[in-house]
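*Asks:* model this:
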Amino acid sequence: MPVLGQNQYGKAENRVVRVTRDGATHHIKDLNVSVALSGDMDEVHLSGSNAHVLTTDATKNTVFAFAKEHGIASAEQFGIHLARHFVTSQPAVTTARIRIEEYAWERIATEGEDRHSFVRTNQETRTAQITFDGTAWEIVAGLKDLVVMNTTDSEFKGYVKDRYTTLRETDDRILATEVHARWRHAWTGDEANTPDWDGSYARTRGHLLRAFAETYSLSLQQTLYAMGARVIDSGPEIDEIRLSLPNKHHFLVDLTPFGLKNDDEVYFAADRPYGLIEATVLREGVRPAIPVDLTNLP
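*Replies:* The predicted structure follows:
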């Protein structure tokens, strides 16, 4: 006999742009917000009764109304407002999960006094996932599509070789990757000790970049751990970080057919297939909670 398992519903990818006008100076927050609600929803599946269903259209409208009423101080804080609202205002909703992507804009410098022109930056996308079940909070911040490269200080040798191994050892190579990271905050809902979410994001991003740049890499795995360890060692605000690092391979091009010597100058950037290195770095004594597979996270 079939039984209903875990289920959720909501409105995905609500694109909301909030402009804050401070005289001639404007500020932008550009978010992609997905709402997922779960709780006492068996009957809508089993009998078609909508008695406990808040429409997905209403969840969409809430996102836009809250952007006006509460503003968007940060992706995390906006998600907290939404999650608390859905769980506390709807008796049938016991858990709300808010996933957010934030897109960055950079102000265009102008000679005049007006400061309302922006260019979309081509850097990483900031992410956040906020989950609230009426009692416990889980805040997972992160980023994706942060492309980084070291043109030296990376080697790869001493690995297992079998009959199918063709890769040559190297003591100097390009190391490039596209960082996808999620980190879980230790914050449990104490309003008096709410983190500075924007500041925490900037610090964590900085730790990831500096660790990548400052680590002499014997393998991408070693670099990944150095990046995660730098974040955990930086302070008590983060308990866990999950990193997914594709190895963006760069291969030296053989120029000998053209009578040219390639002195580690010209490379072919291969987009696929690619090695994929993933791992979690935890504070000692903390149990992991971030899913191993990051592909379905924002």
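*Asks:* Every contact and neighbour count from this point should use C-alpha atoms.
*Replies:* OK.
*Asks:* start to end distance for stretch 157-168?
*Replies:* The straight-line separation of the ends of stretch 157-168 (C-alpha to C-alpha, to the nearest Å) is 8 Å.
*Asks:* let's see this one next to it:
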Amino acid sequence: MSYDLTWNQYGKAEVRVVHVDRSGPLHAVRDLNVTTALRGDFGPAYTDGDNARVLTTDAQKNTVFGLARETGVGEPEEFALALARQLLAASPHADVARVVVEQFPWTALGGGGHAFSRAGSHVVVAELELPRGGQPQLSGGVDELVVLKTTDSEYHGFLRERFTTLAETHERILATQVTARWRYAEGAADGADHAAVKAGALAALLEAFAGHRSLALQQTLHAMGTAVLDARPELAEVRLSLPNKHHFLQDLSRFGLDNPDAVYHADDRPYGLIEGTITRR
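*Replies:* From the prediction side, this is the model:
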């Protein structure tokens, strides 16, 4: 019996690198979690244990640190592009370099410029696949962006059958933890102002969430995705995953108390998970 190795990928996962720029009176901290991977003609390593074509995962890790020192760490998208090109240059048998960069934002405390606190709950993400000789396929985004609104959200008119017990509501808390990926249009990744794209996309997400009356989290997802594409012409597509962080009105009647949409209990699971992709025509 014979077999074919039809797909392979290997790399170094979750390289934690913190870069400090002390060149100015206000220091800058870039806190990254970097994952690299290579795909290509590495079959002999799998089938025969022949490692002659393999750029070791340890070398990939060292490349992350070395590049951070040589070039500094700018926007996650820029670092991912530079790192992918470096890996392809170092690994002649690789056809594709994949890089994922997570950035944990920090903000300065006080006027000294050398003390920091974590900036919110969210994580900034860049995901890149760079084919040798081809165009980079780049996505930016955020993870763990927690948002909540206390009005302008309702849910009613849904399908009812014998297992449907959910009550309709015309006023509710709407909360979610946003995972978003915005994909650059072909040819738009190189030379883009990635900081401006990220800031504009994030602002559009938040403004859309806050600014419209939601009839369903699905509708909110669509409004958020289209707002990002309206705001940033460099982007071709937005992919969103929105878990519904349920808040249920607490029954206080047994204590002789009313509850006019004031006191809720938050349930962490199970939860509705709403996902979708909005693509520019």
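*Asks:* Can you tell me how far the aligned partner of residue 199 of structure 1 in structure 2 is from residue 224 of structure 2?
*Replies:* Aligned counterpart of residue 199 of structure 1 in structure 2: residue 196 (TM-score structural alignment). When distance is defined by C-alpha to C-alpha, residue 196 of structure 2 is 18 Å away from residue 224 of structure 2.
*Asks:* Residue 277 of structure 1 belongs to a helix?
*Replies:* No. Residue 277 of structure 1 is assigned strand when assessed by DSSP: H, G, I helix; E, B strand; the rest coil, not a helix.
*Asks:* For residue 121 of structure 1, see how far away it is.
*Replies:* In terms of C-alpha to C-alpha, residue 277 of structure 1 sits 27 Å off from residue 121 of structure 1.
*Asks:* if we can go back for a sec, please identify which helix or strand holds the match of residue 199 of structure 1.
*Replies:* When elements are assigned from DSSP states H and E, residue 196 of structure 2 belongs to helix 194-211.
*Asks:* try residue 63 of structure 1
*Replies:* helix 56-69.
*Asks:* Trace residue 220 of structure 1 over to structure 2, please.
*Replies:* Residue pairing (TM-score structural alignment): residue 220 of structure 1 is matched to residue 217 of structure 2.
*Asks:* Can you get me a residue count around the closest residue to that match other than its chain neighbours?
*Replies:* Nearest non-adjacent residue to residue 217 of structure 2, counting by C-alpha to C-alpha, 6 or more residues apart in numbering: residue 274, 7.0 Å away. By the measure other C-alpha atoms under 10 Å, the count of residues near residue 274 of structure 2 is 17.
*Asks:* so what's the counterpart of residue 274 of structure 2 in structure 1 up against?
*Replies:* For residue 274 of structure 2, the aligned position in structure 1 is residue 277, judged by TM-score structural alignment. Residue 277 of structure 1 makes contacts with 220, 221, 224, 244, 245, 246, 247, as judged by C-alpha atoms under 8 Å, 6 or more residues apart in numbering.
*Asks:* For those, which PyMOL command selects only the ones that are buried?
*Replies:* Of these, the buried ones go into a single PyMOL selection, burial set by 16 or more other C-alpha atoms under 10 Å:
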select buried, resi 220+224+244+245+246+247
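*Asks:* I'd like the contacts of residue 277 of structure 1 as TSV, with distance to residue 85 of structure 1 and secondary structure appended.
*Replies:* As requested, these are exported to TSV (distance: C-alpha to C-alpha, whole Å; DSSP: H, G, I helix; E, B strand; the rest coil):
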residue	distance to residue 85 of structure 1	secondary structure
220	42	helix
221	41	helix
224	37	helix
244	32	strand
245	36	strand
246	38	strand
247	41	strand
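*Asks:* Which one of the contacts of residue 277 of structure 1 is nearest to residue 174 of structure 1?
*Replies:* Proximity of these to residue 174 of structure 1 (C-alpha to C-alpha) peaks at residue 247, which lies at 10.2 Å.
*Asks:* tell me the contacts of that closest one?
*Replies:* So residue 247 of structure 1 contacts 175, 176, 177, 178, 220, 274, 275, 276, 277 (C-alpha under 8 Å, 6+ apart).
*Asks:* In a markdown table, list the residues you listed along with distance to residue 205 of structure 1.
*Replies:* As requested, the contacts of residue 247 of structure 1 are arranged in a markdown table below (distance: C-alpha to C-alpha, whole Å):
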| residue | distance to residue 205 of structure 1 |
| --- | --- |
| 175 | 19 |
| 176 | 17 |
| 177 | 15 |
| 178 | 13 |
| 220 | 18 |
| 274 | 24 |
| 275 | 23 |
| 276 | 20 |
| 277 | 19 |
